Each structure stands twice: as C-alpha cells, then as structure tokens.
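Asks: Model the structure of this input:
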Amino acid sequence: MNGNLNNYSMYTLIAAAITMFSTLFLPWWGMKFFAPQYPEGLDIIVHPNTLKGDIDNINGLNHYIGMKNFSNDTFPELTYFPYLVIGFAVLLLIAAFLRKKAVLLGLIVIYAISGILGIWDMKRWLKDFGTNLDPSAPIDMEPFVPPVLGKNVIANFTTYSSFHIGGYLLGLVFILMIVAFFLSYKTKKKEQTL
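Replies: Reported below is the predicted structural model:
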C-alpha cells in the first residue's frame, strides 16, 4: 500500500484545518434551563475560551441549592482550549503537505482519544457540580448529575443539554480526517488496477 496521500486527501485535510480553526469563534456546548418562573429559559453556553449566557441568574439560583458558581475561573480548560485548537489545525495542515498516511493515521488516533477525554471531562465536571452541594444551603437538594446530552428534570427545572455548532464542527473535523484517509487509499488502489 502506497504511504502517500493524494491531492483529494490533501484538500480534504486543508478543509478540516479551516473547520477546526473556525470553531474558535463558535459555541461548542450548552445547557438551557426552563422553569415556570423562567418560561423563556436560561442559558449556559460554552465557547472554547469562555462561558456565556445567563450565568449570573443561574448562579443566583444555584446558591439556594448549594451548587458552586459557574465561571471561567471554575473551568481551567478554557484557558488552554484555544491553543489546542490552533495547534491541531496546524498539525492538520502539516499532515496535508507532508502527505503521509502514517502521519494522518496518528492524528486520527490522537483526535479520537482527545474527543473521548473531552466527553469524560464534561461528565466529571457535571458530576462535581451536581453532587458536591453545600449541605448548609437554604434548600436541601438530593445530589444529581445533569447529562452531557439530553433532558434532565430536577424539582421544577427542566434542563436540556446539547452540542452547539462548534461541537458539531469538531465532529465534522474527525469525519473529514477519516474521509481523507480512505479517499487516498481507494484512489491509489483504483490507479493500480488500471
């Protein structure tokens, strides 16, 4: 099997690098809270370098159940995510111009492991926030763990967790890497049979 990537793979990797870089400017994930007193909902929106949304309102409510405040300082990952994104986008460009399948395969493995660790880290933080409640809080609440994706109901609050456009684009980057790998393999094999 030829170890080189073809032009189609190179262009696909360049597209993956551009897509990766674009996620710096887009939200990755979020939670929306609904309650009778908040029919329009309250948002926490996670960008790669900051939290946005109705953070102050949510922290005010969380005080009553003894949950820690949401803030940029609470999530140290937000300080280095942008560097990881830029670094991986650069690696994709390097792989595109080196045109070596082994390099691309290594990046695919690293990206897959990073994605798994990222989801695990989100679950860890959600568990920490939902189960380490202050016992002296005004309202006694049973510990709970909001889901990374999906619906959760606690007291009179219904929460929906979902990826946002940046999160979906991170998934697209992985798909583009897989496509780049197999595009080159299939076209090289086709050329050998002619």
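
Asks: CA atoms for contacts and neighbours, from now on please.
Replies: Fine.

Asks: in which helix or strand would I find residue 103?
Replies: Secondary structure assignment for residue 103, by DSSP states H and E: helix 101-131.

Asks: Residue 137 and residue 56, how far apart?
Replies: For residue 137, the distance to residue 56 (Cα to Cα, to the nearest Å) stands at 18 Å.

Asks: for residue 69, same thing?
Replies: Counting by Cα to Cα, the gap from residue 69 to residue 56 is 9 Å.

Asks: between these two, who's got more neighbours?
Replies: A direct count of neighbours by other Cα atoms under 10 Å for residue 69 and residue 56 places residue 69 higher, at 17 against 13.

Asks: Kindly tell me how buried the nearest residue to residue 96 once chain neighbours are set aside is, as a neighbour count.
Replies: Excluding the flanking residues, the one nearest residue 96 by Cα to Cα, 6 or more residues apart in numbering is residue 10, at 4.6 Å. Each residue near residue 10 was counted by other Cα under 10 Å, and the total is 24.

Asks: to compare against the first, here's another:
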Amino acid sequence: MKTASTIMIIGSALLLSLFIYPLWVVELEAPQYPDGLGMFIHLNGLQGFTEFDLQNIDGLNHYIGMQTLPKAHEMWEFSVFPIVVGGMAILGIIVGFLGFIGKISHNWFLYWLILMTVLGVLGMFDFNAWMTDYGSNLDPNAIIKVTEPDGTPFSYKPPLLGSRDILNFTAISYPGTGGIFLTIGMFLTFIAYLVGFKTNKK
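Replies: The predicted model follows:
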C-alpha cells in the first residue's frame, strides 16, 4: 500500500505544475504572420507568445466584431480555478499520506480521481462555452461581416482541441505543459488505485 500511496502523492502533486505552466495553448497561423500568433491559457489569466500577441489578436478581432480577450479580473474562472486545482492537489496529497500510514484504503484514490475527472469535464465544458461565445457573439456593427452559405453569421470559434481553418487563419488548440502534467498526474492516480487494489487483494 505504501507504493500505491507514494504514486498517489506524486500524481496529485503534479497538479501544482499548473501554477507554473499553461493549461492550454491556442495558436493562430497565417501567411501574413510567418511566426504565428498565439496565447497561453493559465489558471489565472492569458499570456501571449510574445509581448504584443494579445494586442495583435485583439486588433484583428476588432475588424470582425469579436470581443477583446478577457483580463484576469473579467472572468470568474481565473479566480476560482486556482483555488479548485490547488485544493484538489492538497486533498490528493493528504489522501495519499493517509493511505501511506494505513488510515484509509486504496478506494479513496479512486474517489479522488472520479471527483477530479468530473471537475475537469466541467472545466472543459465551461472553456468550450466561453470560446463559443467569444467566436459567435459578434458586434453587428463590425467593419467586416462574413456569413455562411445559408446566410447565418460566420463563427470564429477556435477548436477546443485540434485545428480549424478560420478565413485565412488556421487556429490550433492543444494542451500546454501544465495540461500534460495534469493528464500524467491523473493517470498516475489511477495507477495508484490499481496498485493498491492488487496489494489489498494479496
């Protein structure tokens, strides 16, 4: 059980990497921007690839009526997500420690993983809803108006994962370093449960 608990502690601690590295990345590629534009999505705000990327993205979006990128204080998620992630990391470490000293069973590792998975799915749903509003809720007085073949307004929503051609840009979304560490951490907690289950069975 000590091996399983150690894995649980390591897996939970990896969530803390999100306070250092970005959770998600959105990149824009176009011929007029050979180096591309992009932003890192952190738990507590947005950061451009370079100093002027966010400003340049907002400048482009102005012509098509998209909203400006939110500042940290303009979205409740940037205040709540650090608390949730930090709390889950600490909770997971405590669960692992209690398992290490034999106070709880390996089942608690699974309970933590289920809760973290539910919170993660809710977070992705919220992120996708924000991107939908960001790409579809356009200023009717925009300088440039683009419509679909059926006459409906064109959506500039970036993909949640993968790539999408948006006019002459290609938008690419993928996990950042913190998101990768988060995935590895959750996978390790599942391994911890399996190791604990196997040890308990013996």
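
Asks: what's the TM-score here?
Replies: The TM-score (TM-score structural alignment, normalised by the length of structure 1) is 0.90; 185 aligned residues with a Cα RMSD of 1.3 Å.

Asks: chain center to the helix holding residue 103 of structure 1, what's the gap?
Replies: 9 Å (Cα atoms, centre = their mean, to the nearest Å).

Asks: so where is the following helix or strand past it in structure 2?
Replies: Next along the chain after helix 101-131 of structure 1, taking DSSP H and E as the criterion, comes strand 150-154. Matched against structure 2 by TM-score structural alignment, strand 150-154 of structure 1 falls on residues 162-166.

Asks: got it, and stretch 164-182 of structure 1?
Replies: The aligned range for stretch 164-182 of structure 1 is 176-194, by TM-score structural alignment.

Asks: For residue 11 of structure 2, what is the corresponding residue in structure 1?
Replies: In structure 1, residue 11 of structure 2 lines up with residue 16, judged by TM-score structural alignment.

Asks: Once you drop chain neighbours, what's closest to its match?
Replies: residue 173 (5.0 Å).

Asks: Go ahead and list the helix or strand containing the one you found.
Replies: Going by DSSP H and E, residue 173 of structure 1 is in helix 165-193.

Asks: angle of that helix against helix 101-131?
Replies: Relative orientation of helix 165-193 of structure 1 versus helix 101-131 (axes from the mean of the first three to the mean of the last three Cα atoms, to 10 degrees): 160 degrees.

Asks: Touching, residue 81 of structure 2 and residue 44? I think so.
Replies: Yes - contact criterion Cα atoms under 8 Å: residue 81 of structure 2 and residue 44 qualify, at 7.4 Å.

Asks: how about the spatially most central residue of structure 1, what does it touch?
Replies: Using Cα atoms, centre = their mean, the residue of structure 1 that lies closest to the mean C-alpha position is residue 167, 4.6 Å off. Applying Cα atoms under 8 Å, 6 or more residues apart in numbering to residue 167 of structure 1 gives the contacts 23, 27, 28, 29.
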